[in-house]
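Colleague: predicted model and sequence follow; I will ask about them next.
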Amino acid sequence: MKLNFARCTFAHSMKTMGCVAALFLGLLGVAPSSSATVLTATDASWKVTAGDLGPSGWNGNAIFNDSGWASATELSPWPGYVAKVIWSGGGQFSQSETQIWARGIFNLSALPLSAVLNNGFDDDGDIYVNGNLVVSDHNGFANNSFADITSHLVIGDNLIAFTAIDNYLQWGYNHGAAVQVDATFAQVPEPMSLALLGLGLAGLAFVRRRAKI
């Protein structure tokens, strides 16, 4: 933006205020409009079970009692992600714990502009967001996939729940599952930006009032 500062003089108060307002509004116009964050990612804080699920609601109720479930066992980093590859306490090569159920909860004070769930299963699995099935992977081999879950999120507690199954009869014992949710939020203006905006609007109002005299 090119401004003619020669016209912004104390001798021309109306034009001064107009130039100041234009300058400040122009500065605000180049600020970024969004920011990205990781909402949740599998790690040892997730709860898992390889046995009895207990009462219904494990995949749709954020206040489901999973106190009898164990903390997830981290197997390895998930390259390129914050998330860790997890399984139950039986570990990556267990011949008895070949299916797990897992839960992770996160809280939102504001809804994101967009949210993408990234996931990887070795080998198959189903993922639920607040009880809604968003991924159903039953192709019999390890792979990653993505799902837009923006419309399934709510203000307050949100639940990501999944069951993962290792198709060991075909590929051998090599269990693993990973989930990460990346979201984009609208950026809240900083206090200084809000102050500049207020000054710019005040300047515009002053110019308009003097123009009517």
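Modeller: Thanks, I have it.
Colleague: contacts, neighbours, all on C-alpha from now
Modeller: Will do.
Colleague: residues near residue 34, how many?
Modeller: 12 (other Cα atoms under 10 Å).
Colleague: actually residue 180, not the one I wrote
Modeller: By other Cα under 10 Å, the residues close to residue 180 number 23.
Colleague: part of a strand, is it?
Modeller: Yes - assigned with DSSP: H, G, I helix; E, B strand; the rest coil, residue 180 falls within a strand.
Colleague: which one is it nearest to, not counting chain neighbours?
Modeller: Counting by Cα to Cα, 6 or more residues apart in numbering, the nearest residue to residue 180 once its immediate chain neighbours are dropped is residue 41, at 4.2 Å.
Colleague: and that neighbour, how many residues sit next to it?
Modeller: Residue 41 has 25 neighbours, counted by other Cα under 10 Å.
Colleague: second one coming, line it up with the first:
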Amino acid sequence: MSDDVGNLAAKAAEMAAGLLAGAGAPAAPPLAPAIPPPPPGGPPGGKAYVPSRATGGGGAITAEQLRARKEGLQQYHPGNAMPRAYSFRVVFGEKNLSNDASFQEVSGIGATMETEAVQEGGENRYVLQLPKGVQHGPLVLKRGVGASNSALVRWCRATLEGGLGLQVMTAPLTVYLLDPGLEPLRAWLFANAYPTKWEASAFDANKNEVAIETISLVYTFCNRIL
């Protein structure tokens, strides 16, 4: 048995050597292109690109604003570089929230197509799955428990503690994955978001950890813009 295994290994090595030496051997895939420098007229101070409030402010996102944001990000797209999950940024379109967006974790980015099972008459081999609509789960943000004067805390309190006596205020936000130079590699835009859940982590005297608050946001739609 050991001789057979040795013969198979030797044959495999010969075949691999022949493929590599042959003229028709496939070339190694090219490396990801280097990240280009920001174009002239880019953001001052070498900071990461942040859409202007003209294209991201207000509670609603129009088709023109969405197109403008996509076009603005294209000039910073660094090719096929792979993003790292630890380097990200959350940017709120509302002015009063824009400086209150440092988070430990962001999750919930995704969409699911809901389907309806339909049995076709006379067909017993399968059941048709007809699309009904796209469902978005909540966007979940985690950070240390914010101060009472935090704009994000005030927004959550107005929405969740106001008893619906006031109009629920919505805000667009964008989540960016960043490269080592803090330029955006990937981006998702969430339109008309507002908080629906706000909770603090358990307090435990046996652990020396930062107290975390979790904010869940619902939104009208999510678009991958980069």
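Modeller: In hand now; what should we look at? None of these values were measured; they are calculated from a predicted model.
Colleague: TM-score them against each other, please.
Modeller: The TM-score (TM-score structural alignment, normalised by the length of structure 1) is 0.25; 102 aligned residues with a Cα RMSD of 6.3 Å.
Colleague: do you know how far the residue nearest to residue 180 of structure 1 is from residue 211 of structure 1?
Modeller: As defined by Cα to Cα, to the nearest Å, residue 41 of structure 1 lies at a distance of 58 Å from residue 211 of structure 1.
Colleague: next: residue 134 of structure 1.
Modeller: 58 Å.
Colleague: more neighbours, these two?
Modeller: Legend: neighbour count by other Cα under 10 Å for residue 134 of structure 1 and residue 211, higher for residue 134 (18 against 9).
Colleague: for whichever strand or helix holds that one, packing partners?
Modeller: For residue 134 of structure 1, the host element (DSSP states H and E) is strand 132-137. Identification of packing neighbours for strand 132-137 of structure 1 by 3 or more Cα pairs under 8 Å, 6 or more residues apart in numbering; DSSP states H and E yields strand 124-129.
Colleague: counting contacts, what elements does the strand it packs on pack onto?
Modeller: Here strand 124-129 of structure 1 touches strand 132-137, strand 156-165, going by 3+ Cα pairs under 8 Å, 6+ apart.
Colleague: so which residues of structure 1 form helices?
Modeller: Taking DSSP state H, the helices of structure 1 run over residues 13-29, 168-171, 191-211.
Colleague: winner for burial among the ones you listed?
Modeller: With neighbours taken as mean count of other Cα atoms under 10 Å, these reach their highest mean count in helix 13-29, at a mean of 18.
Colleague: picking that back up, could the helices and strands packed on strand 124-129 of structure 1 go into CSV alongside distance to residue 74 of structure 1?
Modeller: Below are these laid out as CSV (distance: least, Cα to Cα, whole Å):
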stretch, distance to residue 74 of structure 1
strand 132-137, 22
strand 156-165, 15
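Colleague: would you indicate which residues of stretch 192-199 of structure 2 are buried?
Modeller: Across stretch 192-199 of structure 2, burial judged by 16 or more other Cα atoms under 10 Å covers 192-195, 198.
Colleague: sort out for me which of the residues you listed are in strands.
Modeller: Counting by DSSP state E, the buried residues of stretch 192-199 of structure 2 place 192-195, 198 in strands.
Colleague: quick check: next helix or strand after the helix or strand hosting residue 156 of structure 2?
Modeller: Assigned by DSSP H and E, residue 156 of structure 2 belongs to helix 151-160. The helix or strand immediately downstream of helix 151-160 of structure 2 is strand 171-178, counting by DSSP H and E.
Colleague: does that next one pack against any helices or strands, and if so which?
Modeller: Using 3+ Cα pairs under 8 Å, 6+ apart: strand 171-178 of structure 2 touches strand 88-92, strand 184-200.
Colleague: before we move on, the earlier item: closest one to residue 99 of structure 1 among the helices of structure 1?
Modeller: Checking the helices of structure 1 against residue 99 of structure 1 by Cα to Cα gives helix 168-171 as the closest, at 10.2 Å.
Colleague: hang on, the earlier thing: what inclination does the helix holding residue 156 of structure 2 have with respect to strand 88-92?
Modeller: Using axes from the mean of the first three to the mean of the last three Cα atoms, to 10 degrees, the direction of helix 151-160 of structure 2 lies 60 degrees away from that of strand 88-92.
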